[in-house]
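A.B. asks: Build me a structure from this.
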Amino acid sequence: MGFKADIIIWDFAKRAIYARLTLHSAKVEALSFSPNDMYLVSLGGQDDETCLHLAICGNPASAHSAGQCLCLQYSNTDDNTFITAGNGTLRLWELDLPNRKVRPSECQTGKLKRIIKCIEIAEDDQYFFCGTTSGDILKMNMKTGLLNSCGPAKQKFSQGVNVLKILKSQEILVGSGDGCLTLCSGTTFKTLKRVQLEGAVTSIAMRGEGQQLLVGTDVSQMYRFSYTHLEEPELISSSHSSAVTAVAIPYGSSELFATCSKEDIRVWHVDRSKERLRITVPNMTCNALDIMVDGRSIISAWNDGKIRVFAPESGRTLLVIDNAHSMGVTAIAGTRDCKKILSGGGEGQVRVWELQQGGCHRLLETMAEHKATVTDIQIKKNDKECVTASSDGACIIWDLVRYVRNQIVLANTRFRCVCYHPEEYQIITSGTDRKIGYWEVYDGAAIRELEGSQSGAINGMHVSQDGRYFITGGDDKLVKVWSYSEGEVTHVGAGHSGSITCVRLCGSSRTLVTTSSDGAILRWRFPHPLSSD
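C.D. replies: Coordinates of the predicted model:
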């Protein structure tokens, strides 16, 4: 509330912003272009229910007093007519160009009371169709605004109609909340074909005359169909639909990487950006993951307090450690010899687990000096030392032979990330205070402090294999490449629309992988040559 909601018009050919219109408050619910593309009409959200004819007036043209508007559609043949609908409202609007006004007229649905989620207008503008949360479709006369028919009569569309698309054959494609894409008759709404997809259908787009269809769902899946083979969907794109919490890259490899989020872990091809494997744990969130150096297992930290180990080829569960931490497992790392797992929890404990033959495990030690959530764990190459970061404002360097604290680093911040320099004589840290700190491993002394961000915490950090550069990302949504020795930013990448949660560099391929709270995974070309190549 109180913030303006932008409308951005893009130049498709140049991939650049053509215009930015700041007219609505809080939210823009829907947009629609006129048939000749001269006008754009926009619909504000619940806290700003106004229709704006942007080419005509810069102020609200007319406010909706009856119900909440959810959808908007322009006529196919008339630049002066559009329709709005939603909860308790269905209106035809006429543009009065000389007076710079838009005038509404109420549509009549008789005794039917529906919440309308989508509108689709016939090509000749004789009728328009409304999909409802009740799972039926209203056919309305465009000229009179009267209800013509309603259907289907018996089996309605489960969990509501989210999207409609009229085909050249006059049949209708219906996307519903239960994930079904249905081809039905345009007159009786009787089902002709149906295919089940993953997640609720949220959008349908047609290519050409409708021979090829693209369908999107609310779990970030995109499918491609041909009209003649509707029952054979091809998954062409997938991604996380919740915040991506961590990225892991196999040791010595730049072909694959793994990410985790709510309910699942996914393994991706770096070059093709294609999902190779998905491991699902329903109703749980994976907070962190790592790939063992031998590449034979993925270790993962979950909010139900369990550590789960999976096979990276098949996704088969190899080991589950129950009750690993009482307030969820929040950080995890595996040793180079692949014999131990270090985990951190929401209660602040750091635990060392020994992996045994036959899928067994043993708790070796519990190190309890942190007072709050452990956010990151990094292990030295010789497996004899590690550093843990915590939101209690401390980074602790542990001796993994005697299981005691070697050094402690304190700062007025909630640490989010920590990294060893490849030569392992220094660590760098960052967190909510937006500072990047350099520290001596030997005695924990502060060496240098940099201003890492102008706004927001730094959530992810990674040092290149040669130690010359490091990368940061955080709440300012910017990816920054730094010179390690000079402490200066060499490159800045802008592409995320949510807070960056993790950054990882695939050393040999010079590819940078970043993730964010909106579920995005972005690949970048690392801008510097690496001396190890």
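A.B. asks: CA atoms for contacts and neighbours, from now on please.
C.D. replies: Noted.
A.B. asks: How are the helices of the chain distributed by residue range?
C.D. replies: Counting by DSSP state H, the chain forms no helices at all.
A.B. asks: which of the residues in the lengthiest strand in it are buried?
C.D. replies: The residue-count maximum for a strand in the chain (DSSP state E) belongs to strand 275-291. Buried residues in strand 275-291, counting neighbours by 16 or more other C-alpha atoms under 10 Å, are found at 275, 277, 278, 279, 280, 285, 286, 287, 288, 289, 290, 291.
A.B. asks: Would you do the same for the sequence below? I want to compare the two.
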Amino acid sequence: MNLVVWNIVDWRPICSSRIGNGRSGPGKCLAFVYEDYFVCGGKDFIQTWNLKEDKLFAATCNVGKLKRTFQCVAVDPDSDTAYFGTDSGDLVKVALLTGTARAPAVVSVSIKKSNKKSAINAGRFSGGINSLKLLDSSKILIGCGLGELSLVQQAPQKVVHGKNMPMTQVCESAQGNLEEKYSHKFGAAITSINFTPVLNQMLIATSGNELLNVNLLSFGVTKELSCCNGPLNSVAYPVSSHKVYSTAGNGGVRIWSYENIGQPLVKINPPHTNITATKVIIGKDGRFVVTGWSDGAVRFYTPETGNLVMEVRSACSGTGGVTSMALNRDYLIVGGSDGGVKLWSLGRTTVKLLTSVREHRGKVTYISLSPDNQFLVTAGEEGAALVWSLPGLTRINLLRGTASLISAFLHPNGVHGLIAGTDKELGYWDLTTGLEIRHLKAPVAGEVTCVELSPNGETIAVGTKQSVIRLIRYRDGANVGVGHVGCGSITAMAWSGDSNHLIVTTNYAIIVGWVIA
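C.D. replies: As a prediction, this is how the structure comes out:
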């Protein structure tokens, strides 16, 4: 692995060098001691680097039998010391010995103090040390892989002949030199720790995509920001408002507000481990948030509290879970991975299966209802869209595409049907005659991942794997707008009921909203 030094004024590389000793693993952490002097660590190595006349000069620390992966580093320039956190849960103190001809040396390997009757590894930090921050020369804030945040104080170092003597022969056993003052357990691994402008407060980031503020005096925790912690599969607006929206993904379902960015109003976690929320719809009357899951169930939650109201098990056929879903006041329509479609009747507190059909030869990728709720269209992975009448779920039309279909819509004018395929082709169909009346290629670059028609039927939004959104005028297929997300493939889009707002999600859990002028 190479180390490259850059000039950030003109983004020009100054010099580079290989790190490690040839037998060690990749680098994991780096911290500057001075402007031209820094330290780095990785798998089984610690090195200091000096930048002189656009050249790098390295000094390798003798770690001896210490087989560790050094994951994070914090530097105390005043005491000429660096502290490294390891994957095995101990803290390694290194004397940098700057200004001398000697290589850096390990001073101590420390863990928390524990009772003599405790297990041999009781003092190690659970899940390894992921992040460090020095509060002063003796107090250290440590973030662990299992979510524990610890404030520890070092025991005074033994002095020999009036000098602090660095170790020359490194022993592998760790000593209980750290006294734990405070600790707090979070629900996810701590990934980074940083200071805030406010005295005695720190910002903590976790692998659960949460940013938290910790008061070091009381160890009270305040949530600053929260994001989804996995790819997002679906997003939905309520019909009557654009100020709130809901997302579904690996971390469950969230309800968000534009007025409180970064803090979900309601958080619905997966009811079981290893299942994913695949679809979400907010009912037109606002009574329920209807969610489809990878275990094939549809669950109804209250939007105010996120409490479970109803659960429909085996709501779809196939083993791939709920792949598509549509909802009106009286019916729930669910598509599965084997091409099956089930029609459910909605009561006040009950759900009843009315009929089930399977005419698609591939996964049902999209279900859309007509504005008058008299018809619906289902799009299949095999390249066909089927138009059905309600409530009997009787097939009345076939709209055939040229490739696998992403979505299909019934236009508000009651006459047209629109289908969109993975080959960027848009097909306009006359539902009265069953004939295709127009066929055009969407003016987008890259692979198309999702397509949505605005509720007023005037604009088509096309999302791509290249993280770009194109707006296409329905009437003539002209490109009328473009939006760059720039962070992951577009996974889902939703229009607000007034067709003036568009919300977009990506596989990197990014949520972006646009106002359509």
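A.B. asks: picking that back up, in a markdown table, list the buried residues of strand 275-291 of structure 1 along with distance to residue 489 of structure 1.
C.D. replies: Output for those, formatted as a markdown table (distance: C-alpha to C-alpha, whole Å):
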| residue | distance to residue 489 of structure 1 |
| --- | --- |
| 275 | 32 |
| 277 | 36 |
| 278 | 36 |
| 279 | 37 |
| 280 | 38 |
| 285 | 34 |
| 286 | 32 |
| 287 | 29 |
| 288 | 28 |
| 289 | 28 |
| 290 | 28 |
| 291 | 30 |
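A.B. asks: one step back: helices and strands around the longest strand of structure 1, which ones?
C.D. replies: The contact analysis (3 or more C-alpha pairs under 8 Å, 6 or more residues apart in numbering; DSSP states H and E) places strand 275-291 of structure 1 against strand 246-248, strand 256-260, strand 262-269, strand 298-302, strand 329-334.
A.B. asks: I figured residue 250 of structure 1 was touching residue 297, is that so?
C.D. replies: No. Using C-alpha atoms under 8 Å, residue 250 of structure 1 is not in contact with residue 297, being 10.0 Å away.
A.B. asks: Common neighbours of those two, please.
C.D. replies: By C-alpha atoms under 8 Å, 6 or more residues apart in numbering, residue 250 of structure 1 and residue 297 have these common neighbours: residue 291.
A.B. asks: Those two: who's more crowded?
C.D. replies: Set residue 250 of structure 1 next to residue 297 and count neighbours by other C-alpha atoms under 10 Å: residue 297 wins out with 23 against 19.
A.B. asks: ok, now which ones touch the more buried one?
C.D. replies: 291, 309, 310, 311, 312.
A.B. asks: Of those residues - the most surrounded one?
C.D. replies: residue 291 (25 neighbours).
A.B. asks: so what corresponds to that one in structure 2?
C.D. replies: By TM-score structural alignment, residue 291 of structure 1 lines up with residue 282 in structure 2.
A.B. asks: Grab the nearest non-local neighbour of that match.
C.D. replies: residue 289 (4.6 Å; C-alpha to C-alpha, 6 or more residues apart in numbering).
A.B. asks: For the one you found, give me its contacts.
C.D. replies: Going by C-alpha under 8 Å, 6+ apart, residue 289 of structure 2 touches 280, 281, 282, 283, 300, 301, 302, 303.
A.B. asks: what about 10 Å?
C.D. replies: Under the criterion of C-alpha atoms under 10 Å, 6 or more residues apart in numbering, the neighbours of residue 289 of structure 2 are 236, 238, 246, 253, 255, 280-283, 299-304, 306-309.
A.B. asks: same check, this time on residue 215 of structure 2
C.D. replies: 198, 199, 200, 201, 202, 203, 221, 222.
A.B. asks: Which of these are retained in structure 1?
C.D. replies: Compared against structure 1 with both residues aligned by TM-score structural alignment, their matches' C-alpha atoms under 10 Å, those retain 199, 200, 201, 202, 203, 221, 222.
A.B. asks: related to what we said a few turns ago, for residue 67 of structure 1, which of the helices and strands packed on strand 275-291 of structure 1 is the nearest?
C.D. replies: Across these, residue 67 of structure 1 has its closest neighbour in strand 262-269 (34.4 Å, C-alpha to C-alpha).
A.B. asks: Return the distance of that closest one from the chain's centre.
C.D. replies: 12 Å (C-alpha atoms, centre = their mean, to the nearest Å).
A.B. asks: next one: stretch 254-274 of structure 1
C.D. replies: On the basis of C-alpha atoms, centre = their mean, stretch 254-274 of structure 1 sits 14 Å off its chain's mean C-alpha point.
A.B. asks: And that stretch, end to end?
C.D. replies: Start-to-end span of stretch 254-274 of structure 1 (C-alpha to C-alpha, to the nearest Å) is 14 Å.
A.B. asks: Now it: buried residues?
C.D. replies: Buried residues in stretch 254-274 of structure 1 (16+ other C-alpha under 10 Å): 254-268, 270, 273.
A.B. asks: Also stretch 313-327 of structure 2?
C.D. replies: 314, 315, 316, 317, 318, 321, 322, 323, 324, 325, 326, 327.
A.B. asks: nearest to residue 419 of structure 2, of these?
C.D. replies: Using C-alpha to C-alpha, the buried residues of stretch 313-327 of structure 2 come closest to residue 419 of structure 2 at residue 324, 15.3 Å.
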